[in-house]
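[1] Sequence and predicted model, in that order:
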Amino acid sequence: MSGLRKVAEPFVASGPSGVAIRTRIKHLTAQDEKVLAMVGAHLGSLASRDLKTRCADGLEHSTETWAARKRALTPAASSRWGGAITKASHDQWALARRCQLAHIHSLEAGVATIAHRLAQPVGQKGSKNAPGGYRSRQEWFAKSRRLRVLEDRLERERADHKAGIVHVVRGGKRLARARHHLEAAGQLTEAEWRRRWECGRWFLQADGESGKRYGNETLRIAPDGRLSIKLPAPLKNLANAPHGRYVLTGTVRFAHRGTEWADRVEANRAVAYRIHYDTVRGRWYLTAAWQIPPAKTIPLQAALAHGVIGVDTNADHLAAWRLDTHGNPTGQPRRFSYELSGTTQHRDAQVRHALSRLLHWATACGVAAIAIEDLDFAAEKTREKHGRKKRFRQLISGMPTGRLRARLTSMADQTGISIIAVDPAYTSKWGAQHWQKPLASKNRKTTRHDAASIAIGRRAQGHPIRRRTAPPPAHRSDEQGHRTIQADRCAPGREGTRRLVTDRGQEPRARTGRHQGTRATSAPKTVRDARSVGQWVQDSLLLTDQERSYVKWT
């Protein structure tokens, strides 16, 4: 029985179900920034108290408790702000709950790996499917202590998960921990950290509502870009418009999907908004989001009608190669590099730029499908599985698989290109085994990643990754089936006949040197004639001059 795991079938990834666009709020006055800061700080304090109440409810949460929380927030803000705060608290609790379950699975994998290796003799080598023992007694002792630590953590997390207890920090756990290490956190001063901490805990977001004016009653943006805010009850004295609203001097303009946003606003369809302050740049930003019906996916065979581009995802680049309908690589391989260093915005921009170049190339080639691996390193990042391979763990942790897949699906939906997800099993290994050496030459160096992109594209098309099948078992003729699988049997010209030698415009080479004295009988006794019908014809017997004279006189 083969030890290889079963490879999943490729499928066409579904399109996005939502849209989020962001822009800068420009031309704000000092009074506008003061009002935004006061509203954000007031609603942020209410959101912190509500999140604490939601976490205390745990698994006892119900619609009655949700309604009670909203009624408690209404006098201090408004009914709409109360609904936005309670919904955000519920979503944050649910996200923390999912992260807690993922952490439990990671701890279980680490405990199982350490327990297995501790049970093996020291120095025993591992197999392909199971790790061996530890290298020394010192390492065995250190891992035995770590096993007890992980078991205690696992028991504590399981108890919290069973009781519905989650640990959430508004503003971010990383920023909270940076308070104790200000010098290591980018040379921050205490005042700068305090400013980031307070701004990170502000609350300025509201979901939309269809049928209301411009799709949102709490944060309203008119089609001309004028932004107004429904002030909470304690801050209504700051209103400069009727019904307790404050109209900002600054305007909003969306460069990306601006027409689509304007159509929704004018039709009074729901649009959710979030206002964010960047403490580093000192700028205010606004994010608009709405739901869209996911586009209907086309059949797999229709997406592959004009070939496919196989893409291999790596830590610093995307390796791509175009394949025709028969699975043959055409043209030259392409590489789209990106740099995953710096801030989150910089890394995200690098990924978007690489995907934009990939989609532009696919559009220029006339290909309607891109095949990419369905990667998920959630279970592969554990420290215990790869042991001392710290660089490898850092490598797979730095690969933006989830973000890249979401970005590519969303961006490809606008260009009409389908994304085909394939199983990543053995693509790099088999691609290098069957395609790297045949496609390399003195003018082109084929890398392992280029070969993997061919394997990914062929798997999406349903072809085997290897280049040729085994010869027929009986003999080497084509009676039992053609030995190559590069072209389909119904492809035109696949079994076409070759031209005759006389049709090629080639003259027989003149014999020079030692070949002049050879006998004429050294010429081939048979020639391929009537190739169009596939028959072999025996040529007339070739005689020497002496043999001809002998035949003549006799």
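    In hand now; what should we look at?
[2] going forward, measure contacts between C-alpha atoms and count neighbours the same way
    Fine.
[3] Could you identify the longest helix within the protein?
    helix 79-119 (DSSP state H).
[4] all helices for the stretch 301-450 of the chain, in order.
    344-365, 383-386, 390-398, 401-415, 427-431, 448-461 (DSSP state H, counting those that start in this stretch).
[5] winner for burial among those?
    Of all the helices of the stretch 301-450 of the chain, helix 448-461 has the most neighbours on average by mean count of other Cα atoms under 10 Å, namely a mean of 29.
[6] Now do that helix: everything it contacts.
    With contact meaning Cα atoms under 8 Å, 6 or more residues apart in numbering, helix 448-461 is reached by 10, 304, 308-312, 319-323, 325, 327, 329, 333, 371-373, 420-422, 424, 427-432, 435-436, 464-465.
[7] hmm, try it at 7 Å
    Contacts with helix 448-461, where a contact means Cα atoms under 7 Å, 6 or more residues apart in numbering, come from 10, 304, 308-312, 319-321, 323, 327, 329, 333, 371-372, 420, 422, 427-428, 431-432, 435-436, 464-465.
[8] hold the first one in mind and look at this next one:
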Amino acid sequence: MSKSQKPFRPIRDPFVVQEAAGVAIRDRLGDLTPEDDKVLRLIGTHLGTLAAGDLAVYAQAGFERTSESWAARKQGITAESSSRWAGAITKGTHDQYALARRGQLAHRDKLTDGIRMLTHRLSLPVGEKGTKGKPGGYRSNSEWFHKSRRLHILRSRLDHVETDIATGRVHVVRGGKRLARNRHHLKAAGLTETEWRDRWDAARWFLSANGESGKRFGNETIRVTPDGEISIRLPNPLQHLANRPHGRYVLSARIRFRHRGEEWADRITANRCVAYEIHFDVVKQHWYLTASWKRPALQAIPLAAARAGGLIGVDTNADHFAAYRLDPHGNPVGNPQQFPYDLGGSANHRDAQLRHALSQLLRWASRIGVTAIAVEDLDFSDGKTREKFGSRKSFRHLIHGIPTGRIKARVANMAAEQGLSLVAVDAAYTPKWGAEHWKTPLTSSKRAMTRHDAAGIAIGRRRPRAPDPATDETAPHPPE
């Protein structure tokens, strides 16, 4: 390797991804009466007010969070609801705070990356060209000036974030920051004030109940029987609305979970805990019930066992999955396959497109009889900052368009449902080596190969590094 070339970075070994233990299923609450709708709205509004107040106190409490303060908060909420509702509200507050805290730390890292890149580029002479892996100086004095102003802005934002982190304070908007901002831009959002108010109120309701093993059907607050009857333990101020003894209200709707219904029925019959959440979709004007629980964590199988039946190497791109089948020895078999998706439009459309493409990929894998899928363990946390690529907006949009987060959240569980193992592979150099070693040899008059198809082969063939006896103490050594 010449001195001018960038040295290769170490490549992480592939590994088998462990299946997530959480399960969530949802079904619509149909045939609700106007009285049912009224009661659900009153419960959601009352508990939502308590949840908002608890979150406001907890988010500004600094690091003064002890079991005593938790008990005091729960005791105050219990007087306005019940002990179990108070437990669900305080737990939801802790979960929301933890999520905001992780986002706060990620925001700090992003600001730090941007400041570091701006400082580097501002230190270079105007017009100086960059090298491979290192951007150069800015193109003009005007751009240099604007970037120097931006550096001051990022430093000011970082100071505020560091102060919040040091004091333990987070900024959370119940109902969502985007929806809150839409209030000031109703025309651009395509909403009237009444429509916005309905969405805002529904987003701030609280209708979640934690499960409890040993209790009847696994939940005392929102109880669902095997035949689908739903009863809710009303908060203390709403006890007068009860239509059953002991302050319970039974909905006229019956629930029927079509997906994982037998697994759910087995749990509640054995009185094992199941958490429930009732949600109102303002656009569709429908109520939904979500049931969730945890399954025992299963030990992931060894990597060699996952590869024993052959696998599919998948290259993730901004608009499609490029997949290639490999036999147990790593040889490509058949022709490449592509599974397109469109990530434009609304969030629901993007999610549906990605789910559809993954479903097609997994069905193809099951049909051809492989036992595993190898995907890139992508992480663009350092590469997504706008300061690194400057005016290269198209490349920034390409990086942002690759759905790394959604894939990580979906593909492991979807593959497990099909009985397939998921192998995560370091993405380093896979497009380069795939194009160099596989694109040309496999291209023929009957087979068209792209760079992405060849990258799928490189992904599927990646193996763990062999131990180095000189540096690895666990590697076998020759006899002396």
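    Thanks, I have the structure now. This is a predicted model, so every value here is computed, not measured.
[9] overall similarity of the pair, as a TM-score.
    Counting by TM-score structural alignment, normalised by the length of structure 2, the TM-score of this superposition works out to 0.94. Behind it: 462 aligned residues with a Cα RMSD of 1.4 Å.
[10] about what we covered before: looking at the helices of the stretch 301-450 of structure 1, which is nearest to Tyr338 of structure 1?
    helix 344-365 (5.3 Å; Cα to Cα).
[11] compared with structure 2, how much does the closest one deviate?
    Compared with structure 2 after fitting, helix 344-365 of structure 1 deviates on average by 1.8 Å (mean Cα distance after the TM-score superposition for structure 1).
[12] do the same with stretch 79-88 of structure 1
    Stretch 79-88 of structure 1 sits 0.6 Å off on average (mean Cα distance after the TM-score superposition for structure 1).
[13] if we can go back for a sec, now do the longest helix of structure 1: which range of structure 2 does it align onto?
    Helix 79-119 of structure 1 corresponds to residues 83-123 of structure 2 when matched by TM-score structural alignment.
[14] which residue lines up with Ala72 of structure 2 in structure 1?
    Under TM-score structural alignment, Ala72 of structure 2 pairs with Ala68 in structure 1.
[15] ditto for Arg325 of structure 2
    Counting by TM-score structural alignment, the partner of Arg325 of structure 2 is Arg322.
[16] wait, what's in contact with its match?
    Val308, Ile309, Gly310, Pro329, Thr330.
[17] how close does the closest residue to it other than its chain neighbours sit to Ala406 of structure 1?
    Among residues not flanking Arg322 of structure 1 along the chain, Ile309 sits closest, at 4.4 Å (Cα to Cα, 6 or more residues apart in numbering). Per Cα to Cα, to the nearest Å, Ile309 of structure 1 is found 18 Å from Ala406 of structure 1.
[18] and the spatially closest residue to Gly123 of structure 1 that is not a sequence neighbour, helix, strand or coil?
    Computed as Cα to Cα, 6+ apart, the closest residue to Gly123 of structure 1 that is not its neighbour in sequence is Arg135, at 4.6 Å. Classification of Arg135 of structure 1 using DSSP: H, G, I helix; E, B strand; the rest coil returns coil.
[19] residues near Arg135 of structure 1, how many?
    13 (other Cα atoms under 10 Å).
[20] That one touches Lys125, doesn't it?
    No. Arg135 of structure 1 lies out of contact with Lys125 (Cα atoms under 7 Å); the separation is 8.9 Å.
[21] Now do the same for the residue nearest to Arg322 of structure 1: its match in structure 2.
    Under the pairing rule here (TM-score structural alignment), the equivalent of Ile309 of structure 1 within structure 2 is Ile312.
[22] give the contact list for its match.
    Ile312 of structure 2 is in contact with Ala323, Tyr324, Arg325, Leu326, Ala372, Ile373, Ala374, Gly460, counting by Cα under 7 Å, 6+ apart.
[23] can you rerun that using 10 Å?
    Neighbouring residues of Ile312 of structure 2 by Cα atoms under 10 Å, 6 or more residues apart in numbering: 322-327, 330, 332-333, 361-362, 364-365, 370-375, 422-423, 456-457, 459-461.
[24] Give me the distance between it and Asp453 of structure 2.
    As for Ile312 of structure 2, its distance to Asp453 of structure 2 is 11 Å (criterion: Cα to Cα).
[25] got it, and Val17 of structure 2?
    Separation of Val17 of structure 2 from Asp453 of structure 2 (Cα to Cα): 23 Å.
[26] Check Arg396 of structure 2 too.
    Plainly put, Arg396 of structure 2 is 23 Å away from Asp453 of structure 2 if you go by Cα to Cα.
[27] that older thread, which one in structure 2 is aligned with the residue nearest to Gly123 of structure 1?
    In structure 2, Arg135 of structure 1 lands on Arg139 (TM-score structural alignment).
[28] mind listing what the spatially most central residue of structure 1 touches?
    Centroid check for structure 1 by Cα atoms, centre = their mean gives Arg405 as the closest residue, at 2.4 Å. The contact partners of Arg405 of structure 1, by Cα under 10 Å, 6+ apart, come to Ala13, Ile372, Glu373, Asp374, Leu375, Ile419, Ala421.
[29] Aligned counterpart of it in structure 2, please.
    Superposed on structure 2 with TM-score structural alignment, Arg405 of structure 1 falls opposite Lys408.
[30] Please apply the same query to Ala371 of structure 1.
    Taking TM-score structural alignment, Ala371 of structure 1 has Ala374 as its aligned residue in structure 2.
[31] for Pro293 of structure 1, same thing?
    So, by TM-score structural alignment, Pro293 of structure 1 is matched to Pro296.
[32] pretty sure that match is touching Gly22, no?
    Yes. At 9.0 Å, Pro296 of structure 2 and Gly22 qualify as touching, with contact defined as Cα atoms under 10 Å.
[33] So the two - more neighbours on which side?
    With neighbours defined as other Cα under 10 Å, Pro296 of structure 2 and Gly22 compare such that Gly22 has more, 12 against 8.
[34] Find the nearest non-adjacent residue to the residue mapped onto that one from structure 1, please.
    In structure 1, the residue paired with Gly22 of structure 2 is Gly18, using TM-score structural alignment. Excluding its sequence neighbours, the residue lying closest to Gly18 of structure 1 (Cα to Cα, 6+ apart) is Gln291, at 4.2 Å.
[35] tell me the contacts of that neighbour?
    Counting by Cα under 10 Å, 6+ apart, Gln291 of structure 1 has contacts Pro16, Ser17, Gly18, Val19, Ala20, Ala270, Val271, Ala272.
[36] The same query, at a cut-off of 8 Å, please.
    Applying Cα under 8 Å, 6+ apart to Gln291 of structure 1 gives the contacts Ser17, Gly18, Val19.
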